[in-house]
Each structure stands twice: as structure tokens, then as C-alpha cells.
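Visitor: here is a sequence together with a model predicted from it:
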Amino acid sequence: MNRLRWNSKYGDVASKRAERLSEDCELVHNSGHYTENIWQGGVTNPAEEGIAAIAAFASEFQKGVWNLKWSQEMGHAANMARGDLESVGCGYTRCTKDGFELSIVLCLYYPPAGEQAYKKGPTCSECSDGFSCEKKIGMCFDRNATKIDTRGEDTSGSPSISILFLVMWTIYMI
């Protein structure tokens, strides 16, 4: 399993896609080449929105439907835990439906998902070319990945809310 990193390009695409969904305030999955999770809720604080979305995605871990193949019952969690997952980008927006203000959080994953959620095997036994094993946490990492600075922004200039999503994601995945 790879250590997750923020994907600025996917974050930008996710933000634009969330904005389009907010026009009708309806959650419709993209049938294109992205793998995505979408969440909608009534939370009013951006930090709480992100936490609620990631918690909802991760709640599928508790359903006990895990096996090596993807299924509808564990789709969001499988998207988060895929062994080949390298990066994530998320966006959020607000919309109004039936007089209620709602939030939409949308996350895109790279690379796009295949059918198998993960492979069984020894820790770091299948790190991709250009990746190394971080033995302390048992995850593969891209040696050339963008580093996150102490101000809460990645070096490509993504807003700090992006880093918030990444931090929350990491907490739920550990």
C-alpha cells in the first residue's frame, strides 16, 4: 500500500466537478475515467464537512463486507484503501436543496480504480518502480513526491483546505 499524497490537479478537477453538482444539488457519479467518492450533508463548517465526508467513506470498513473484489457495499472504503492508490484530490462546495443548505465533498483518486481493492502479501512487497518502503508505517512512498511544508500548503501551491483533507484521510486510514 502506498503512502497517500495530495494531487493538486485532481483537487482542481474535484472542485470544478463539485461546483457543477451544486447547480442541481444532486449527487451524480461521473462515468468518466476518474474514480470518485461523493458526500453530501448538512454540516456548516469546512473542517467538519471534510471530517464527516471521510468518516462516511471510511464507515464502510465497519460493515464486514471486505474481500479482494470491489462491491457496491464497500465502494467508498475500497477507493480509499486500494493498494495501488498513490494520490487524492478533493473539492467541496455548498448548495441549497428544498430550503436547506448542504455541503458537497468530492474526492478523486489516482490511479483510477481497477476491480481488485488490494493484494495479500508481505508489507511493501509490491512497491511500484520509483517507490520505496517506509518500514515504520509499512507503506510505499514515491521518492519524487511533492513535500508538504510547515505552513500547511504543498509546494505546488494548493490551498490549505487540501492539506486538511489529506490529514483527515491519513487519520482514518491508520
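Guide: Right, received. Where do you want to start?

Visitor: from here on, just use CA atoms for contacts and neighbour counts.
Guide: Noted.

Visitor: now the strands: where do they sit in the chain?
Guide: In the chain, strands defined by DSSP state E lie at 5-6, 35-41, 87-97, 100-110, 131-134, 139-142, listed in chain order.

Visitor: please tabulate those in a markdown table, including the columns distance to residue 172 and mean neighbour count.
Guide: Shown next, in a markdown table, are the strands of the chain (distance: least, CA to CA, whole Å; neighbours: other CA atoms under 10 Å):
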| stretch | distance to residue 172 | mean neighbour count |
| --- | --- | --- |
| strand 5-6 | 14 | 24 |
| strand 35-41 | 15 | 20 |
| strand 87-97 | 14 | 22 |
| strand 100-110 | 15 | 22 |
| strand 131-134 | 19 | 17 |
| strand 139-142 | 15 | 21 |
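
Visitor: now the ones you listed in a markdown table, with distance to residue 163?
Guide: Shown next, in a markdown table, are those (distance: least, CA to CA, whole Å):
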| stretch | distance to residue 163 |
| --- | --- |
| strand 5-6 | 7 |
| strand 35-41 | 17 |
| strand 87-97 | 10 |
| strand 100-110 | 13 |
| strand 131-134 | 21 |
| strand 139-142 | 17 |
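
Visitor: what about residue 64, neighbour count?
Guide: 9 (other CA atoms under 10 Å).

Visitor: distance of it relative to residue 57?
Guide: Separation of residue 64 from residue 57 (CA to CA, to the nearest Å) stands at 14 Å.

Visitor: out of the strands of the chain, nearest to residue 165?
Guide: Of all the strands of the chain, it is strand 87-97 that lies closest to residue 165, at 7.1 Å by CA to CA.

Visitor: comparison target, given below:
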Amino acid sequence: MKTIFLSLALIGCCAAYTLFPPFREVLEVHNSLRSSIAKGTYVAKGTKLPPGANILKMKWDQNLEDDAVRYVNTCPKNVSNTDGVGENLYSIMVDESLNTIAAIDDAVNATKAWVATFQEKGWNSNILDKATFSTGTAQAIQMTWAKTGSMGCGYQWCERGQWKKGWSRFVMICKYNVRYVWNEEIYKQGATCSACPPPTKCEEVSGLCVGV
């Protein structure tokens, strides 16, 4: 199995961590969505959401990335359901004749596909109950869960040629330090970043809470 974990750049004898460009964009998609909700500008299937008072700005976590890479290298078909850890999974068949950079774009497309479910299904409730979960927006809800502050992802090409010659299954797993919780608010509605949990503070440009 060919491993495609490329997030460490070696400098001399030491390893300096560098966020792989597609993952940088994956993080940006998350924070862009969270920012638009926090500012009260996000529209889900025609409905503008109230601004958010306590939405954290996400940062990349190398340990979560390492965990995601280890798990995705097993070519899973489902999330691992690790206690307390949020997880999103994306899987799609891809043409191996595409060059590596083009194929890696699927990492960004995966994240945008999760966001798109809010436009397809709408945002039915700010409380995560079973009815809301069953709408098919679970991945997008995890992306917007206010108390989630860090994430890391990994991806792999699996089952090469098993289904169709020249094709494989692209799998991406993202792990989050905080998992959504049943029957709790997805985010606290109120004036933009007016209820940032200590020790975080408001980042005015994004409307998100930073400092954790």
C-alpha cells in the first residue's frame, strides 16, 4: 500500500512540521464556514442563521493528523467511533490516470461536499437531536460544532484496481478534538463572539474565538 502522508518536511537532521497545502485549504474551508455562521451571514437552503457567540476558530493538530493517517491507512469504510473524538469520512472512486496533485484535490472537494449538505438539506434545528442528525448533515454539523477547536486529517487511495482497472477508492478521514453531543446546541446564538469561553478572545476579522 502506498502511503501518501506528506506533511513532514525534513530540514537537515531535524523534522520541521509543514501543513500540506490541501490540508491548509481544508482547514480554511472549516473556518470560513464557522466564520460566516459566527457573523450571521450564512444562509442554509434559503434561511439565514443567527450569529454565533461562542464558535472557536479551528487550528491544525499534528497528533490528530497522525491518528487520522494511521486509521485511513487501514482503508476503512466507516469511522472508528473513538470515544470523545469527532470524525468525518469521505470516500469516492477516482481515476488513477490523474496526476497526484489533481487527485489530492479530492481532499478539498471532500470538505466542500460536507458543507454542501447544508444547502441540500437545510439547517433544521440548532439542537442536535435525532431528527436533525437524520437529515444527512452530520459531517457538516461536526465541522460547525462550536466547542471543537482543533482537527487533523489523513487520506489514502485504496482497493487499487479491485473494482475497475485503473481506478481506486480515495478515502479521507478528519478527526476533531471534540465530538458533537446529543441534545446540545450546535453553537450558542447571540452577538458575534460575545460568549467566547475563557481563555479565548474574539478575533474581530473572523468573528471566531481564538487562543486555545
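Guide: That came through fine. Everything numeric in this text was worked out from a predicted model, so none of it was measured.

Visitor: what's the TM-score for these two chains?
Guide: Remark: TM-score between the superposed chains equals 0.73 [TM-score structural alignment, normalised by the length of the first structure]; 139 aligned residues with a CA RMSD of 1.7 Å.

Visitor: which among the strands of the first structure is found nearest to residue 121 of the first structure?
Guide: Closest among those, using CA to CA: strand 139-142, at 12.6 Å.

Visitor: list the helices and strands the closest one packs on?
Guide: Counting contacts by 3 or more CA pairs under 8 Å, 6 or more residues apart in numbering; DSSP states H and E, strand 139-142 of the first structure is packed against strand 131-134.

Visitor: center of the second structure, which residue is that?
Guide: Nearest residue to the geometric centre of the second structure (CA atoms, centre = their mean): residue 143, 5.1 Å.

Visitor: picking up where we left off before, which of the strands of the first structure sits closest to residue 171 of the first structure?
Guide: strand 5-6 (13.2 Å).

Visitor: how big's the offset between that closest one and the second structure?
Guide: Following the fit onto the second structure, the mean deviation recorded for strand 5-6 of the first structure is 0.4 Å by mean CA distance after the TM-score superposition for the first structure.

Visitor: chain center to that strand, what's the gap?
Guide: 9 Å (CA atoms, centre = their mean, to the nearest Å).

Visitor: go on, stretch 60-78 of the first structure?
Guide: Put simply, stretch 60-78 of the first structure sits 15 Å off its chain's centre (CA atoms, centre = their mean).

Visitor: buried sites along that stretch?
Guide: Within stretch 60-78 of the first structure, the residues scored as buried using 16 or more other CA atoms under 10 Å are 60, 61, 66, 70, 74, 75, 76, 77, 78.

Visitor: so what corresponds to residue 199 of the second structure in the first structure?
Guide: When the first structure is aligned by TM-score structural alignment, the residue opposite residue 199 of the second structure is residue 130.

Visitor: touching, that match and residue 142? I think so.
Guide: Yes. If you go by CA atoms under 8 Å, residue 130 of the first structure and residue 142 touch, sitting 6.1 Å apart.

Visitor: about what we covered before: can you get me a residue count around the match of residue 199 of the second structure?
Guide: Applying other CA under 10 Å, we find 11 residues neighbouring residue 130 of the first structure.

Visitor: and residue 131 of the second structure, by the same measure?
Guide: Residue 131 of the second structure, neighbours per other CA under 10 Å, totals 11.

Visitor: could you pick out the longest helix of the second structure?
Guide: As assigned by DSSP state H, the longest helix anywhere in the second structure is helix 100-121.

Visitor: other SSEs contacting that helix?
Guide: Contacts defined by 3+ CA pairs under 8 Å, 6+ apart place helix 100-121 of the second structure against helix 21-38, helix 138-144, strand 167-176.

Visitor: can you put those in a markdown table and add distance to residue 101 of the second structure?
Guide: Formatted as a markdown table, these follow (distance: least, CA to CA, whole Å):
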| stretch | distance to residue 101 of the second structure |
| --- | --- |
| helix 21-38 | 9 |
| helix 138-144 | 25 |
| strand 167-176 | 13 |
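
Visitor: for residue 58 of the second structure, which of the ones you listed is the nearest?
Guide: helix 21-38 (6.3 Å).

Visitor: buried set for the closest one?
Guide: For helix 21-38 of the second structure, the neighbour count (16+ other CA under 10 Å) marks 22-23, 25-31, 33-38 as buried.

Visitor: of the helices and strands packed on helix 100-121 of the second structure, which approaches residue 89 of the second structure most closely?
Guide: Once these are compared by CA to CA, strand 167-176 is nearest, at 4.7 Å.

Visitor: for the closest one, name the packing helices and strands.
Guide: helix 62-72, strand 86-95, helix 100-121, strand 150-158.
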